[in-house]
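**Q** After the sequence you'll find the predicted model.
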Amino acid sequence: MRTVEFEKLVSERGIDLGELAEALERVPPRSAARLSDRERSVLRRMGIDPDGRSDVPVSAGIARRAQLEADCLSVNEVADLLGRDPSRIRQRLGGLQRSLLGWHRQAGAREWLLPRFQFDLGLHDAPEWARLLRALPHADDTSPAALVRWLTDPQTHLDGRSRAEVLVIDDELDALLAEAATFGMVP
């Protein structure tokens, strides 16, 4: 892909090249990412070829994350939207009683990102939403992109609806909680 094509692609997707460059700078060079013999052995026992190349380049993951972040709201934006104090929004993001989906933009940072879909669908005040969130790993402890996909991608077993849509429309919380218990498990 030529540079011009790449720049057009990221521009169409709303990705900031500066942020992409910063993220790529944090990826260690191949020589620095060598695995020890012990690490290679562990990977082989898990059925992973340590010498294999990924079908999905790192830049694609970075681009997906940038798209995801572009469709998120800040704590202050959510506070304005809901007419609440920002401290109350932060309380709802953490701890055992979390009731909003969000994650920190960067590990160790204080800036929260909250995906817009939970407000668009009216889930933000639903007790079922809070129960489902508490059944899932905290977004900072997993891949936020994978978690959002799990919640928002259409599912054939749900008649083409997403889990978030099912939660809004139907009373299938128990089934969703059972599925949440398997989030992140390899089928």
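**A** Ah, there it is.
**Q** When you work out contacts or count neighbours from here on, use the C-alpha atoms and nothing else.
**A** Noted.
**Q** Show me where the chain has its strands.
**A** All strands of the chain, identified by DSSP state E, fall at 72-73, 103-104, 112-115.
**Q** In contact with the closest residue to residue 78 other than its chain neighbours, which residues?
**A** Leaving aside its chain neighbours, residue 78 sits nearest to residue 89 (7.4 Å; criterion: C-alpha to C-alpha, 6 or more residues apart in numbering). Counting by C-alpha atoms under 8 Å, 6 or more residues apart in numbering, residue 89 touches 75, 78, 79.
**Q** next, the one to line up against it:
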Amino acid sequence: MKVELKILINENELKERLKTLGREISEAFNGEKVTAVCILKGAFMFTADLIREMETEVEVEFMRIKSYDGMKKKVDKLLYDVECDIKGKNVLIIDDILDTGGSLKFATKELRKRKPARMKTCVLLEKERKKDFKADFVGFKIPDKFVVGYGLDINELYRDLPYIAVVENNN
């Protein structure tokens, strides 16, 4: 697949924002232990870097929700669920991008059923468009464009880029 990419957020911008975001999240949870739930696969790089910036104890869990086929949005489906009991715990759901809000709303609804003490959401990117969900923490607001890199993909490609890039064309 041949695509043209234009860098939107470079590596240094990502690192600097994650430092601030880590502090904001730690303060919001009053330095208490947090169970970070990484939404796979797109948020794995973001989660790894973010939890290193948090100033609190963090345990990590994973959840996988299938939302896209290539660049086409599909119905959200739970493919992999967290393994630990989150009842009474502080939970931070970490996702790569808030697009329509569907997958984050889905994850929040699923995890809320398990009665965590507190639950907050964090996204690396939020598209400037109408959504039916609002994240508690947002790394960057971006234009309504398809992006890849730093964990985000098209058909499993481009996750390895150390920056966020806009897909200019898709042939």
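**A** In hand now; what should we look at? Keep in mind that this is a model prediction, so the values were computed, not measured.
**Q** Send over the TM-score of the superposed chains.
**A** TM-score for the superposed pair, counting by TM-score structural alignment, normalised by the length of the second structure: 0.27. Supporting figures: 80 aligned residues with a C-alpha RMSD of 5.5 Å.
**Q** related to what we said a few turns ago, with mean neighbour count and distance to residue 10 of the first structure as extra columns, can I get the strands of the first structure in JSON lines?
**A** Putting the strands of the first structure into JSON lines (neighbours: other C-alpha atoms under 10 Å; distance: least, C-alpha to C-alpha, whole Å) gives the following:
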{"stretch": "strand 72-73", "mean neighbour count": "18", "distance to residue 10 of the first structure": "18"}
{"stretch": "strand 103-104", "mean neighbour count": "19", "distance to residue 10 of the first structure": "23"}
{"stretch": "strand 112-115", "mean neighbour count": "21", "distance to residue 10 of the first structure": "21"}
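**Q** Can I get those strands in CSV including distance to residue 8 of the first structure?
**A** As requested, the strands of the first structure are exported to CSV (distance: least, C-alpha to C-alpha, whole Å):
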stretch, distance to residue 8 of the first structure
strand 72-73, 23
strand 103-104, 29
strand 112-115, 26
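**Q** Between these, which one is closest to residue 43 of the first structure.
**A** Closest of the strands of the first structure to residue 43 of the first structure is strand 103-104, at 29.1 Å (criterion: C-alpha to C-alpha).
**Q** And the closest one, what does it pack against?
**A** In terms of contacts (3 or more C-alpha pairs under 8 Å, 6 or more residues apart in numbering; DSSP states H and E), strand 103-104 of the first structure is packed against strand 112-115.
**Q** Just name whatever secondary elements the strand it packs on is in contact with.
**A** In this structure, strand 112-115 of the first structure makes packing contacts with helix 58-70, strand 72-73, helix 75-82, strand 103-104, judged by 3+ C-alpha pairs under 8 Å, 6+ apart.
**Q** All the strands of the second structure, residue numbers only.
**A** For the second structure, the strands defined by DSSP E cover 3-9, 34-40, 58-69, 72-80, 90-98, 118-127, 137-142, 147-148, 164-170.
**Q** what's around the closest residue to residue 170 of the second structure other than its chain neighbours, how many residues?
**A** Of all residues not flanking residue 170 of the second structure in the chain, residue 3 sits nearest, at 4.9 Å (C-alpha to C-alpha, 6+ apart). When neighbours are defined as other C-alpha atoms under 10 Å, residue 3 of the second structure has 11 of them.
**Q** Can you name the residues that contact residue 3 of the second structure?
**A** Residues near residue 3 of the second structure by C-alpha under 8 Å, 6+ apart: 167, 168, 169, 170, 171.
**Q** In TSV, list the strands of the second structure along with distance to residue 111 of the second structure.
**A** Below are these laid out as TSV (distance: least, C-alpha to C-alpha, whole Å):
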stretch	distance to residue 111 of the second structure
strand 3-9	31
strand 34-40	10
strand 58-69	10
strand 72-80	12
strand 90-98	9
strand 118-127	9
strand 137-142	18
strand 147-148	27
strand 164-170	28
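**Q** Of those strands, which is nearest residue 18 of the second structure?
**A** Per C-alpha to C-alpha, nearest to residue 18 of the second structure of the strands of the second structure: strand 137-142, 7.3 Å.
**Q** Go through that closest one and flag the buried ones.
**A** 137, 138, 139, 142 (16 or more other C-alpha atoms under 10 Å).
**Q** Also stretch 167-180 of the first structure?
**A** Neighbour-count burial for stretch 167-180 of the first structure, counted by 16+ other C-alpha under 10 Å, picks out 167, 168, 173, 176, 177, 180.
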